[in-house]
Structure formats: structure tokens, C-alpha cells
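In: model this:
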Amino acid sequence: MLSAARLEARKNFENNRGLATGSEEYTKSIAHAEEVAKFLKENVVQGQATDTEGSYKLNIHEHTERGNNEDIKKAGKGNTLAGSKCCSA
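Out: Here you go, the predicted model:
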């Protein structure tokens, strides 16, 4: 997955190599690359299997975005897009 992400990033930079510095398209491309880098840094965690039972050691660092149980509880409450509660009789 890491190799595929690197190849995709490289391909996009190569495709935009000819953009004029300071142009609107150049600025948008750089902003997009920075947003993608931020998302990957904060939301993708590398892990390595530690046994055959399915346990993993995760590389969680200071930049990793962490949710909390309150966020999860809030997500389960409320209305659906149709305006009625999920699974209500």
C-alpha cells in the first residue's frame, strides 16, 4: 500500500511538472498535495503482525488523529438522512 501511494504521488507530480510557478492550477495542485499528505500522516497507521492469532503492533505517533468514545457514541445517535431514527418501529 505504501509503495502504491508513493507511485501515485510521483505520477501526479510528474503530470504537473509543466505548470507555471505561481499559476492558479499550480497553487491548487500544491494545496491538494499538502492536504493529502496531512490526511495520510494523521489517519493512516502502519501495523505489523505480531503472531498468527491476528494481533498487530501499530505505529501510532504524535501526529496520529485519535477519536474518543464520546464521538463514537454521538455518531450512533440521531437521525438518518431521511429524518427518521434508524431501526425505529
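
In: all contacts plus neighbour counts: C-alpha atoms, from now on.
Out: Will do.

In: which residue ranges of the protein form strands?
Out: Using DSSP state E, the strands assigned to the chain run over residues 46-49, 56-59.

In: do you have the helices of the protein handy? List them.
Out: Per DSSP state H, the chain carries helices over the ranges 2-15, 24-43, 69-76.

In: most packed of those?
Out: Comparing those by mean neighbour count (mean count of other CA atoms under 10 Å), helix 24-43 ranks first with a mean of 13.

In: need the residues that contact that one.
Out: With CA atoms under 8 Å, 6 or more residues apart in numbering as the test, helix 24-43 has contacts from 16, 19, 20, 63, 64, 65.

In: how about TSV for the strands of the chain, with mean neighbour count and distance to residue 37 added?
Out: Shown next, in TSV, are these (neighbours: other CA atoms under 10 Å; distance: least, CA to CA, whole Å):
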stretch	mean neighbour count	distance to residue 37
strand 46-49	11	15
strand 56-59	12	17
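
In: and for comparison, fold this next one:
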Amino acid sequence: MTMALPAYRGLLRAASIAFRGDERVLSAARSSIREGFRANASLEPTNPEVPGAIKHAEEVAAILRQNIVQGKKDGERYKLRIHEETERGDNDTVKFPGGQTVKIDGKKCSDR
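Out: Sure, this is the predicted structure:
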């Protein structure tokens, strides 16, 4: 229980960041979070499943904070709501399955 409450709060905060301004999706996310934690509420603190469930909640929170970007259509374009916690990477390389990497150079792609 000691670690479950911070994980629960962190997940709710992450959902608030990821879905800010979209009340319908935010409400659904909060409901889903509550249901998930209620499903595990009967677990004893010594149950070996507890650390895995807490870790899962922390990982989901990280994905919500860093990898979810909302877009809103504005005419013919979409405006993205990128916030300070959104993970940004460079687009110098693109990785393909099997470890193959391609270098992107202007308008051309070539093997490294």
C-alpha cells in the first residue's frame, strides 16, 4: 500500500498532463485508472504481484507523460500540444526491425 498510493497519484497526474483540455478522454482515463487499481485493491502487501502492478502503473504514467501528444485539427492542419515532458528525439536515424539503421539525409535515405 505504501508504494501503491504514489503510483496511483502519479498515474492520475500523468493522465491530466497527457489529456489536458480533452475532458471526455481525461474522464475515461481516470475511470480506467480507478478500475485498474480497484481490481488489485484486495491484494495483500506481501503478495508477489504487488511490485509488478506498481511498476506497470509507473511505466504507463511515464508513457503518458513522455509519448502521448494530442493533435487538434485547425483547418487543413493539425496543431500538436507538445508540453515540457514530451520526449523529443532527433530524426537523424530511423531504426528498422533486425537492427538495420538508415541515415536520413535531406530528401534521401541511405544505408549507413
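
In: TM-score of the superposed pair?
Out: TM-score of the superposed chains, computed with TM-score structural alignment, normalised by the length of structure 1, equals 0.66; 76 aligned residues with a CA RMSD of 2.5 Å.

In: and the helices of structure 1: which comes nearest residue 58 of structure 1?
Out: Judged by CA to CA, the one of the helices of structure 1 that comes nearest to residue 58 of structure 1 is helix 24-43, at 12.5 Å.

In: so that closest one matches what in structure 2?
Out: Under TM-score structural alignment, helix 24-43 of structure 1 corresponds to residues 48-67 of structure 2.

In: and that stretch, how far out from the chain's middle?
Out: When distances are taken as CA atoms, centre = their mean, to the nearest Å, stretch 48-67 of structure 2 is centred 10 Å away from the chain's centroid.

In: before we move on, what about stretch 48-57 of structure 1?
Out: On CA atoms, centre = their mean, the centre of stretch 48-57 of structure 1 falls 23 Å from that of its chain.

In: between the two ends of that stretch, how far is it?
Out: 5 Å (CA to CA, to the nearest Å).

In: closest to residue 51 of structure 1 among the contacts of helix 24-43 of structure 1?
Out: residue 64 (24.1 Å).

In: next, count neighbours for the corresponding residue of structure 2 for that closest one.
Out: Using TM-score structural alignment to pair residues, one finds that residue 64 of structure 1 aligns to residue 86 in structure 2. As a burial measure, residue 86 of structure 2 scores 18 neighbours (other CA atoms under 10 Å).

In: pull up the gap between residue 86 of structure 2 and residue 29 of structure 2, please.
Out: Relative to residue 29 of structure 2, and taking CA to CA, residue 86 of structure 2 is found at 18 Å.

In: equivalent analysis for residue 12 of structure 2, please.
Out: Computed as CA to CA, the residue 12 of structure 2 to residue 29 of structure 2 distance reads 8 Å.

In: over to residue 93 of structure 2?
Out: Distance from residue 93 of structure 2 to residue 29 of structure 2, by CA to CA: 33 Å.

In: what's the answer for residue 49 of structure 2, then?
Out: Distance from residue 49 of structure 2 to residue 29 of structure 2, counting by CA to CA: 23 Å.
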